[in-house]
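In: here you go, sequence then predicted model.
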Amino acid sequence: MEIAVFYYGFVSWRKTKLQNNEFSYHKNSGTIPILIALIPIIAIETYVLNILLSKWSITAAWLVSALSIYSGFQIFGFLKSMFKRSFSIEKNTIHLRYGILSEARIDINNIKSIEISSKPIEFNDTVRKLSPLGELESHNIVIHVKKENTIIGLYGIKRKFKTLAFYIDNKEEFKEALDKKNSVTE
């Protein structure tokens, strides 16, 4: 994961062009402004904490500063990865990649229903959001699956779901493409 953060944050600068089977989720989402706002907040917090802690211990001040700077790099890498890793519909699989923060693969034959909805839903052990930011990010697509599926989050943490909610920029086009694929596989 650390290598991916470094790669997306500092190596991969080319703009990626979406293919016909790919869909963005970052253009109208609230996640990007949240992550962008966190970076200067971390910078200010680092400066203030360094000054305060240096009165007590120079070593502690520099240790906390290093951790804060590292956190800023992490958030920057997460932010950049969201621009590079889009959702895609392959042959019989949907790949939902939320940057390097989380991802899920759903077999199209496993889809029970797809709904365009931003209505509040109650989250529990089988109803999840793709975004690790949870309630801070809205959703506009809800997919219900027949058999339990898995979201792989940061550091490989796995969570099961039967209903997955997420935000996508062009929800109608995404649903239409899935409906078309689903009718072909039935």
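Out: Right, received. Where do you want to start? Numbering: from 1, shown residues only.
In: make it CA atoms for all contacts and neighbour counts henceforth
Out: Fine.
In: I'd like the distance between the residue nearest to Ile39 when sequence neighbours are not counted and Ile32.
Out: Nearest residue to Ile39 in three dimensions, chain neighbours excluded: Gly72, at 5.7 Å (Cα to Cα, 6 or more residues apart in numbering). For Gly72, the distance to Ile32 equals 14 Å [Cα to Cα, to the nearest Å].
In: show me the helices in the protein, by range?
Out: Assigned by DSSP state H, the helices in the chain fall at 2-6, 31-54, 58-84, 171-185.
In: wait, which of those is closest to Ile157?
Out: Closest approach to Ile157 among the helices of the chain (Cα to Cα): helix 2-6, 15.0 Å.
In: elements contacting the closest one?
Out: Secondary-structure packing of helix 2-6 (3 or more Cα pairs under 8 Å, 6 or more residues apart in numbering; DSSP states H and E): helix 58-84.
In: got the angle between the helix it packs on and helix 31-54?
Out: Orientation check (axes from the mean of the first three to the mean of the last three Cα atoms, to 10 degrees): helix 58-84 against helix 31-54 gives 170 degrees.
In: quick one: contacts for the residue nearest to Ile39?
Out: Leu38, Ile39, Ile42, Ala43 (Cα atoms under 8 Å, 6 or more residues apart in numbering).
In: next: Phe76.
Out: For Phe76, counting by Cα under 8 Å, 6+ apart, the contacting residues are Val5, Gly9, Leu35, Ile36, Ile39.
In: in PyMOL, how would I select the buried members of these?
Out: Buried residues among these (16 or more other Cα atoms under 10 Å), as a PyMOL selection:
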select buried, resi 5+9+39
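In: could you measure from the residue lying closest to Val5 once chain neighbours are set aside over to Phe87?
Out: In this structure, Val5 finds its nearest non-sequential neighbour in Gly77, 4.4 Å apart by Cα to Cα, 6+ apart. Distance, Gly77 to Phe87, by Cα to Cα: 18 Å.
In: next one for the comparison:
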Amino acid sequence: MIHLSVLSRSYYFLIYLVLLSILSFSVFLGLSDWLFSEPNLAWGIIADLTLTAPLVYLIMIWKTKIPKLSVVPVLGLGILIGTYIIPASHQLPLTIFKSYVLPLVELSVLFLVGRKVIHATSAIRKAKRSADVYGVIKEQCALMIENIKVSRIFATEMAMIYYGLFAWRKAKPGVNEFTSYKESGVVALLIAVVLVVLIETVGLHFLLIRWNESVAWIIFGVSLYTAIQVLAHQKALKRRFIQVSESQLELKNGLFGDLVVNWDEVESIEAFTRDIEEEGVEQLAFLKGLESYNLLIRFKNEVTIEKLYGMKKKCNSLLVQVDDRERFLNLVSERV
């Protein structure tokens, strides 16, 4: 009798084998001489890459534990392959797909993730707990996107949009929560950075547009998005709090640094504002060297800080800014 787990592994293997077969056959046709003798073949190849492959994959994973949103990377892979194997003169159907269908797919994904985030956030608020929306976004993306690296990138982009454009309601810290921006002046610093980026962008845009309009608009878009990212971080700082629970310490620095440790991993926490030159010491900050700190946390073993887009940074000690430092030290002294 064949064990159920063996059947499951075989089926998963079959899914990827079928997908690989469709993509490989499309590549074979795209690189063959038939494409030049039969120009209409390009429509069929692009249809296989952007419709057949994602749909077959979606049908095959529908009743499995593979997240449905994993079809999005499959679609992206199909578009990427089509862009490289189809000659530019035959890419009209692919251009149409990119211009009209792909934006609808992206909006649908944003809508699905956004709806789940709203429901999860509402549940947290009903339970009378502070809603760490970025944390909720990361949880929901991890549930829907199997690859943790991809899910973290997607979560960061979602958080940038949420905090940069929609998060305007004030948030108040709970009893065991602490802010990290009121006494450091970092909010004014970040607003100044946003203003400088916008002013420089406008000036540079009018200068470049005389030389190359396309380059001018690309740089304008990148600069504008950079300003939104900094603004999103500044607003996240005011809405994501350092939390002290019975079992854990949750350290948060807007969108640029998260660290959750159990109390038995913490060696000491002390008031600290001096310069320090010591290996393995990191600062939980976006603009290191410009932002202040008032605590030094030492760990018994190396810990990992989660940075933007899921990037990691290891450290043995961490410099942190915490408002109401004395109350924080009194609270954590019972646990360290």
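Out: Arrived safely, thanks for sending. Small disclaimer: the values here were computed from a predicted structure and weren't measured.
In: possible to save the helices of the first structure as TSV with distance to Glu135 of the first structure?
Out: Below are the helices of the first structure laid out as TSV (distance: least, Cα to Cα, whole Å):
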stretch	distance to Glu135 of the first structure
helix 2-6	24
helix 31-54	11
helix 58-84	18
helix 171-185	19
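In: most packed of the ones you listed?
Out: Most buried of these, by mean neighbour count (mean count of other Cα atoms under 10 Å): helix 58-84, with a mean of 18.
In: the second structure: matching residues for that helix?
Out: Using TM-score structural alignment, helix 58-84 of the first structure lines up with residues 213-239 of the second structure.
In: how far does the matching stretch sit from the chain's center?
Out: Relative to the centre of its chain, stretch 213-239 of the second structure is centred 15 Å away, using Cα atoms, centre = their mean, to the nearest Å.
In: if we can go back for a sec, and the residue nearest to Val5 of the first structure, what does it touch?
Out: Each residue near Gly77 of the first structure by Cα under 8 Å, 6+ apart is listed here: Ala4, Val5, Phe6, Tyr7, Tyr8, Gly9, Phe10.
In: ditto for Leu154 of the first structure
Out: Residues in contact with Leu154 of the first structure (Cα under 8 Å, 6+ apart) are Met1, Ile100, Leu101, Ser102.
In: among those residues, name the buried ones.
Out: Ile100, Leu101, Ser102.
In: in strands, which of those residues appear?
Out: Those of these mapping onto strands are Ser102, per DSSP state E.
In: returning to what we had before: ok, which pair from the contacts of Gly77 of the first structure is furthest apart?
Out: Going by Cα to Cα, the pair spanning the contacts of Gly77 of the first structure furthest: Ala4 and Phe10, at 9.9 Å.
In: so which of the contacts of Gly72 of the first structure is the closest to Ser183 of the first structure?
Out: Closest to Ser183 of the first structure out of the contacts of Gly72 of the first structure is Leu38 (43.1 Å), distances taken as Cα to Cα.
In: that closest one maps to what in the second structure?
Out: Matched across to the second structure, Leu38 of the first structure falls on Val193, judged by TM-score structural alignment.
In: what range in the second structure matches stretch 153-166 of the first structure?
Out: Using TM-score structural alignment, stretch 153-166 of the first structure lines up with residues 307-320 of the second structure.
In: chain center to the matching stretch, what's the gap?
Out: Averaging C-alpha positions (Cα atoms, centre = their mean) puts stretch 307-320 of the second structure 16 Å from its chain's average.
In: and it, which residues are buried?
Out: Neighbour-count burial for stretch 307-320 of the second structure, counted by 16+ other Cα under 10 Å, picks out Lys307, Leu308, Tyr309, Gly310, Cys315, Asn316, Ser317, Leu318, Leu319, Val320.
In: out of those, list just those in strands.
Out: Using DSSP E, these in strands are Cys315, Asn316, Ser317, Leu318, Leu319, Val320.
In: so what's the nearest residue to the first one once chain neighbours are set aside up against?
Out: It refers to Cys315 of the second structure. Distances taken as Cα to Cα, 6+ apart place Gly280 nearest to Cys315 of the second structure, at 4.7 Å, with adjacent residues excluded. With contact taken as Cα under 8 Å, 6+ apart, Gly280 of the second structure is in contact with Lys314, Cys315, Asn316, Ser317.
In: dump those into JSON lines; add distance to Glu177 of the second structure as well.
Out: As requested, the contacts of Gly280 of the second structure are exported to JSON lines (distance: Cα to Cα, whole Å):
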{"residue": "Lys314", "distance to Glu177 of the second structure": "24"}
{"residue": "Cys315", "distance to Glu177 of the second structure": "24"}
{"residue": "Asn316", "distance to Glu177 of the second structure": "24"}
{"residue": "Ser317", "distance to Glu177 of the second structure": "21"}
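In: what stretch of the second structure does stretch 132-144 of the first structure fall on?
Out: Alignment of stretch 132-144 of the first structure against the second structure: residues 286-298, by TM-score structural alignment.
In: start to end distance for the matching stretch?
Out: One end of stretch 286-298 of the second structure to the other measures 20 Å (Cα to Cα).
In: now that stretch: buried residues?
Out: Across stretch 286-298 of the second structure, burial judged by 16+ other Cα under 10 Å covers Phe286, Glu291, Ser292, Tyr293, Asn294, Leu295, Leu296, Ile297, Arg298.
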